[in-house]
Structures are given as C-alpha cells and as structure tokens.
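[1] sequence and predicted structure are below.
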Amino acid sequence: MSKANINIIYNGPGLTESTMDVNDLAPALLALGDLIDNANFVLNGVHDRTKVRVNASFKTGSFGIDFQVAHNYIHQALTLTKDIPASEIATYLGFSATSIMGLVQFFKFLKGRPIKKEEIIDDENIRIFVDERKITIERKVLDLYKNHKLRESLEKLIYKPLKSDDINEFAITNDPKKGFVTVESNESEWFKSSYKETELLSEKVSEKVLKVCNPSFTGGKWRMSTLDDTFKFYSSISDREFQKRVLSAKESFTAGDTLKVMLKTTELQDGNNIKQEYDIIEVKEHNIESDNKLAM
C-alpha cells in the first residue's frame, strides 16, 4: 500500500475564527475524493483503489484540512505495468510545490485559454501550444486535463470556494516543508469546468503514410489504417483535387495501396466523452501496391 499526505488550506477574511461554511466545505471535501479517484482511474486504469481520510487543523484566518490518501496495490501482481503510487498521483495533480508541471500548474499556465496544438515529443512528453506560447508537459498531465469528471471535481475544490466572499486563497501541498501551490481568488475562473456541448480540445496537422482499407467513391468517409494495421479509423477527405480525380475514375485503387497525406486530427469534448475526428486535407502521394483492383 502506498500513502500520501495532502494538506489543504483556505485563507480569507471570513475565516478569522477558523470556521468555514458547510455549503463550501462539504462539496470541496467530496470533490477531493472524486478528484483522486478519477486521477487514479486515468493513470492506473482502475476505480475504487484509493481511500481519503481527513484530519482538520486550524490557524486564525484560515481553515486547514489534512488528508491521507491510501492507494492499495490489489492488482499489481496481475499486471505487467507497475501502478503509479499515491505520492506520484498527487504530483501529477499538481499538489507538489516543485518545478514539476502538474495539473493545477497547467491550469494556471492556460489561464482559461484553449489548447491550439499538440506536438508529440516522445512516449512520455508532449509540447502544448497556446496562443503564441508553448510548454512541454508529461502526457499523463494532459490525460488528466482531458478527463471532464476530474475537471468538475477540481472546480468544486478550487473555483467554487474561492467565489465565496469569505475565501480569497486556496493552498495545497503534499509536503509542507517544500511549500504550497496556491490559487488566488482572481485566478479561480481558470478552474471552471464549464464547456459547450461539444468543445474543441485540440487540433493538429501531421504528415502520415496510411493504408487504404476501403475507399469511398461517393464522397463519403474512407476507412484507413496505420501501416502495421494496429489502428483503423474513418477519415473524411477535403482535398478537392484528389476527390475530383477519384470521382472521375482518374485514381484507381488496389489492395494495400498507401497514401502519403497531411492528416488533421481534431479532438473534441462531447459531454463526458473525448472523441477524435480525422480529415485528410492533402494527398501528397498515392502508392499502388498491386494490380488487384478493389471493387468500385
């Protein structure tokens, strides 16, 4: 079993007697449990493996809560991948006052702005573009950011208490000796989870070589796959010149043909689900594999 201690402090003019409105406190307490449970699901792939216990500590002008998070390794012997322990989950969530960019720090960097582009660096890291700025973060942090249930919990923990006239600062840490990560009331809007019914999360264009599984000769979506057939998907084709050649039978296709393309990948938040849409915006090369024509 792994454990992590988390200390939360709410500061503000209404907390001079170290008391806090139960309408602010109760949702925040429940939100932290949900936040850690959802983070555990995103990072470890399972639910119901964390326990959060509460101890209260008080100072004049603040309301402090100490949590102990217990993470039980009940599945570790059954998997080849080592679970991420509670202390690392806390760091990925941004509860560590270090140079590591966790989720809370990532929200503060975004300042409510949408991600414009993602650029994969390697298996562990990804570069994020926002307006004219860019930053490199671990992919696990981005995975946490894209989980809407987790974002709703973060809103209840940070945004809603800071909207109270009594509270003007939220502080959290998994090691008080290293300091606290803080969010001021004027930063609280950045932690709002409100979203449109379908919200654009990211959009990127990259050059790919794809295998044609099922072409469409009626202007519909094409069934495509990676060269090793590990990932198959449907993609629209917005390259009008290529579409004209296909519809006029100037392009013919055989089993195993490949296309070198510029592929636009759009990631959308649809309710609580993340979905990807694909569009081939330019066909650069068409490589014919054999003479076995696909039926038109």
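    Alright, I've got the coordinates. Since we're looking at a predicted model, the values are computed, not measured.
[2] contacts, neighbours, all on C-alpha from now
    Will do.
[3] in stretch 10-29, what counts as buried?
    Of all the residues in stretch 10-29, those buried under the rule 16 or more other C-alpha atoms under 10 Å are 10-12, 14-15, 18-20, 24-25, 28-29.
[4] now these in JSON lines, with distance to Ile120 and secondary structure?
    Shown next, in JSON lines, are the buried residues of stretch 10-29 (distance: C-alpha to C-alpha, whole Å; DSSP: H, G, I helix; E, B strand; the rest coil):
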{"residue": "Tyr10", "distance to Ile120": "37", "secondary structure": "strand"}
{"residue": "Asn11", "distance to Ile120": "39", "secondary structure": "strand"}
{"residue": "Gly12", "distance to Ile120": "41", "secondary structure": "coil"}
{"residue": "Gly14", "distance to Ile120": "46", "secondary structure": "helix"}
{"residue": "Leu15", "distance to Ile120": "45", "secondary structure": "helix"}
{"residue": "Ser18", "distance to Ile120": "46", "secondary structure": "coil"}
{"residue": "Thr19", "distance to Ile120": "47", "secondary structure": "coil"}
{"residue": "Met20", "distance to Ile120": "44", "secondary structure": "coil"}
{"residue": "Asp24", "distance to Ile120": "39", "secondary structure": "helix"}
{"residue": "Leu25", "distance to Ile120": "39", "secondary structure": "helix"}
{"residue": "Ala28", "distance to Ile120": "34", "secondary structure": "helix"}
{"residue": "Leu29", "distance to Ile120": "36", "secondary structure": "helix"}
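[5] before we go on, here's another structure to hold up against the first:
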Amino acid sequence: MCNIQKARIAYAGPALTDGEMDVRELAPALIAFAEFVSNAGKAIGCERNIKVMLNQDSLNKGSFDITFILNMSILEQAKLFVEGSKSTGLDDLMAILGYVANTGGTAVVIKSIFDLISTIGKKAMTKITKKSPDTSEIHLADGTKIEVNINTLKVFLDVGCRKSIEGVIRPLETAGIDSFEVRNPADKTDKKPVAAVKKSEAELFKAPPAKEITEELPEAQSQEMLVKLVTINFEQGKWKVTDGTNPAIWVTIADEAFLNQISNHEITFGSGDMLRIAYRHVQKLKNGVLSSEYIVDKVLEVRPAPKQIKLDFEYEE
C-alpha cells in the first residue's frame, strides 16, 4: 500500500505566458525540488523514503503536478491506521510546503518554509527558544520574535534543505520569470498561491554556509622515515618529498632549529639529497571532509647525494 499526497508548484511571469520554460532551467529546478522533499523528510524524522513523481499531464502554463508516494508494509499500514497519517511524515511535509495555514492562539505560528525564510529575510538571529512541544520562537536582532512550527524550523536549519530550496528558486534569476508558487493541486484553474516567492525575494533564499565543525582525529605517534627532496618551498615551509615507494607528498617543516640553519646558510641542498625525518601524520575532519597533513617535527640528518662516480672496486684518496 502507498500513502499518497499531491502538490502543485508553478513558475509565473511573462516568459511563461505560452506555457514554455527552458528545459535547462526547468530540469535542475525540478530535481532540486525532489531533493528538497527528500532532505525535508529526513530533517523532520520521516523513517521512509518519499518518492517524488512528476505527473505526465502536469505541464500546464509553467505549473507542475507533483505526487509524493510513501511505500508502506502491512505492519506500517496497521500503525498508520492506529496512530494516524501524521506518523508517515507526509502531512508534516505538506504543512512545510504551505498547504496548512499559519495558525496559532494569540500569535501566528509560521509553518511554511517559504514564509519563514521571507519573514526572517536578512535579519540576524540572536537565539532560538522552545515554546511548546510543537513550536519554537526565533529572536531577531531588531527585537522581533517569530513563532515557528518545530518541523519547519528543522528544515530551515538543515543545510541540505536550504541548498535544495536555493535550486528551486534559482529560475527567478532569469528574465521573465517573476515568481515561484505553491498552488492547489485539486484545481488547475486556481492560480491563487498558498505560498509564493517573488523575484525580489530570491536573494533571501541563497543557502547560508554550513556550521564549521572541525574534529582532529587521534594523532599518530611520531615516526622516522628517509625521504628524497623533490621540491623546496622556503616561503611557505612546505616541501615535497618521496620515500621511493609512494607518490610524492607535501610535508610541513616544523623544525625551527633546522629552518634557522637554512636561513643562516649553515645548510645547503642539492639535487638528490635526502633527509632522515621524525614526522607525524595529522588528520582532520571538517564538515564531513577528511584532510591529511604530514608534519616534520625534527630533521634528524641531511644526507647529501653521492658526488663520486660508481666504481666496481674500493678506492681511497
């Protein structure tokens, strides 16, 4: 069995008067919308993957019928019957898209992600506080307080969701496309949007940078190795070396005494010279990207390249 919800999105403007849109703009935008649905589902804790389908007969004056399909097992169907459709995440997703009106008691609770981004605009956030199990309050630098649905907030703070939203809104940068709209999927003639983004607001939907998270992995013990010099960069302190087996690597020379000897011309180098070094292999994990650095703590020995030709016998001067 499948749990199904339908949505309708549209791009509007003079360029779409005849129902035409450049496929080079349309295809990436629709892919971005599908990615947004997937990312939003993960952000709000939907346990099942949501399949996004574009209906064959959906192209109508720049608007597109979208079907969300959630496949469920018999046990999941029984759980849905007992607990209600919200357990699937589709109802929450529809609210995030704007299909549930922004409501509240004495204050309006924003549920549409598009309304939330537009409302905050370029104002700086100072803090976020929890108001109830379902809502949080965003405090802005100008003193404004915005009450928001907790799932909408999760999507707002998610880097993947924000990047895919940026892709959905990108066609508004094109001349003749003036707005992105979420419309009523039940009536193709109803062009009144339930949520909309104007061309003038497109800049607000640029994805903000991800929070920088740097983790230094357990440091390896100091090791010794004999390496041959390949390239020397005195200014940056990075030297390219090879151990004869692996591809050449860049190392950072952290031996200040050795560097001072070079500055004072106490040590000189030539082609083919080798170094015996004590080094560490340091790895860092930043925003999910792994990087490595070889740090030379001590240059133990400089071995000049042989200057005498090879002889098949011993020779003493």
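    Sure thing, it's come through. Note that the structure is a prediction, hence the values are computed from the model and not measured.
[6] let me see the TM-score of these two.
    After superposition, the two chains reach a TM-score of 0.59 (TM-score structural alignment, normalised by the length of the first structure), with 198 aligned residues with a C-alpha RMSD of 2.9 Å.
[7] can you get me a residue count around Lys196 of the first structure?
    The local packing of Lys196 of the first structure (other C-alpha atoms under 10 Å) involves 9 other residues.
[8] follow-up on the earlier one: and which of the buried residues of stretch 10-29 of the first structure is nearest Val212 of the first structure?
    Among the buried residues of stretch 10-29 of the first structure, Ala28 lies closest to Val212 of the first structure (C-alpha to C-alpha), at 50.4 Å.
[9] where do the helices sit along the stretch 101-250 of the first structure?
    With helices called from DSSP state H, counting those that start in this stretch, the stretch 101-250 of the first structure shows them at 103-110, 139-145, 148-154, 160-162, 240-247.
[10] out of those, indicate the one that is most buried.
    Across the helices of the stretch 101-250 of the first structure, averaging neighbours per residue (mean count of other C-alpha atoms under 10 Å) puts helix 160-162 on top, at a mean of 24.
[11] which strands or helices does that one pack on?
    Where contact means 3 or more C-alpha pairs under 8 Å, 6 or more residues apart in numbering; DSSP states H and E, helix 160-162 of the first structure is packed against helix 22-44.
[12] following element in sequence after the helix it packs on, please.
    Next along the chain after helix 22-44 of the first structure, taking DSSP states H and E as the criterion, comes strand 50-59.
[13] elements contacting that following strand?
    For strand 50-59 of the first structure, the contact count by 3+ C-alpha pairs under 8 Å, 6+ apart identifies helix 22-44, strand 62-71 as packing neighbours.
[14] of all the ones you listed, which one is nearest Gln105 of the first structure?
    For those, proximity to Gln105 of the first structure was assessed by C-alpha to C-alpha; helix 22-44 is nearest, at 15.6 Å.
[15] for the closest one, packing partners?
    Here helix 22-44 of the first structure touches strand 50-59, helix 86-92, helix 139-145, helix 148-154, helix 160-162, going by 3+ C-alpha pairs under 8 Å, 6+ apart.
[16] give me that answer again for 7 Å
    Using 3 or more C-alpha pairs under 7 Å, 6 or more residues apart in numbering; DSSP states H and E, the elements in contact with helix 22-44 of the first structure are helix 139-145, helix 148-154.
[17] now the ones you listed in TSV, with distance to Leu93 of the first structure?
    Shown next, in TSV, are those (distance: least, C-alpha to C-alpha, whole Å):
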stretch	distance to Leu93 of the first structure
helix 139-145	7
helix 148-154	10
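[18] and of these, who's closest to Ala86 of the first structure?
    It's helix 139-145; of these, that one is closest to Ala86 of the first structure (C-alpha to C-alpha) at 14.3 Å.
[19] the second structure: matching residues for the closest one?
    Helix 139-145 of the first structure corresponds to residues 150-156 in the second structure, going by TM-score structural alignment.
[20] quick one: what's aligned to Trp190 of the first structure in the second structure?
    Taking TM-score structural alignment for the superposition, Trp190 of the first structure sits opposite Leu204 in the second structure.
[21] which among the helices of the stretch 101-250 of the first structure is found nearest to Thr198 of the first structure?
    Ranking the helices of the stretch 101-250 of the first structure by their distance to Thr198 of the first structure (criterion: C-alpha to C-alpha) puts helix 148-154 first, at 12.1 Å.
[22] the closest one vs the second structure, average offset?
    Compared with the second structure after fitting, helix 148-154 of the first structure has a mean deviation of 0.7 Å; criterion: mean C-alpha distance after the TM-score superposition for the first structure.
[23] quick one: that helix to chain centroid distance?
    Centre-to-centre, helix 148-154 of the first structure and its host chain are 10 Å apart (C-alpha atoms, centre = their mean, to the nearest Å).
[24] run through the neighbouring helices and strands of it.
    Helix 148-154 of the first structure sits against helix 22-44, with contacts defined as 3+ C-alpha pairs under 7 Å, 6+ apart.
[25] out of the helices and strands packed on strand 50-59 of the first structure, deepest packed?
    Mean neighbours per residue, mean count of other C-alpha under 10 Å, is largest over those for strand 62-71, with a mean of 21.
[26] mind giving me the packing neighbours of it?
    Using 3+ C-alpha pairs under 7 Å, 6+ apart, strand 62-71 of the first structure is in contact with strand 2-11, strand 50-59, helix 86-92.
[27] again, only this time at 6 Å
    Identification of packing neighbours for strand 62-71 of the first structure by 3 or more C-alpha pairs under 6 Å, 6 or more residues apart in numbering; DSSP states H and E yields strand 2-11, strand 50-59.
[28] nearest to Phe242 of the first structure among those would be which one?
    Among these, strand 50-59 comes nearest to Phe242 of the first structure, with 53.0 Å by C-alpha to C-alpha.
[29] buried residues, that closest one. List them.
    Residues of strand 50-59 of the first structure classed as buried: 50, 52 (neighbour count, 16+ other C-alpha under 10 Å).
[30] my guess is Glu267 of the first structure meets Gln276, correct?
    Yes. At 4.5 Å, Glu267 of the first structure counts as touching Gln276 under the criterion of C-alpha atoms under 6 Å.
[31] and the match of helix 139-145 of the first structure against the first structure, how far off on average?
    Averaged over the aligned pairs, stretch 150-156 of the second structure sits 1.1 Å from the first structure after superposition, using mean C-alpha distance after the TM-score superposition for the first structure.
[32] figure out which of the helices and strands packed on helix 22-44 of the first structure is closest to Ser202 of the first structure.
    Closest to Ser202 of the first structure of those, according to C-alpha to C-alpha: helix 139-145, at 11.2 Å.
[33] tell me how far that closest one lies from the chain's centre.
    Centroid displacement of helix 139-145 of the first structure relative to its chain, using C-alpha atoms, centre = their mean, is 4 Å.
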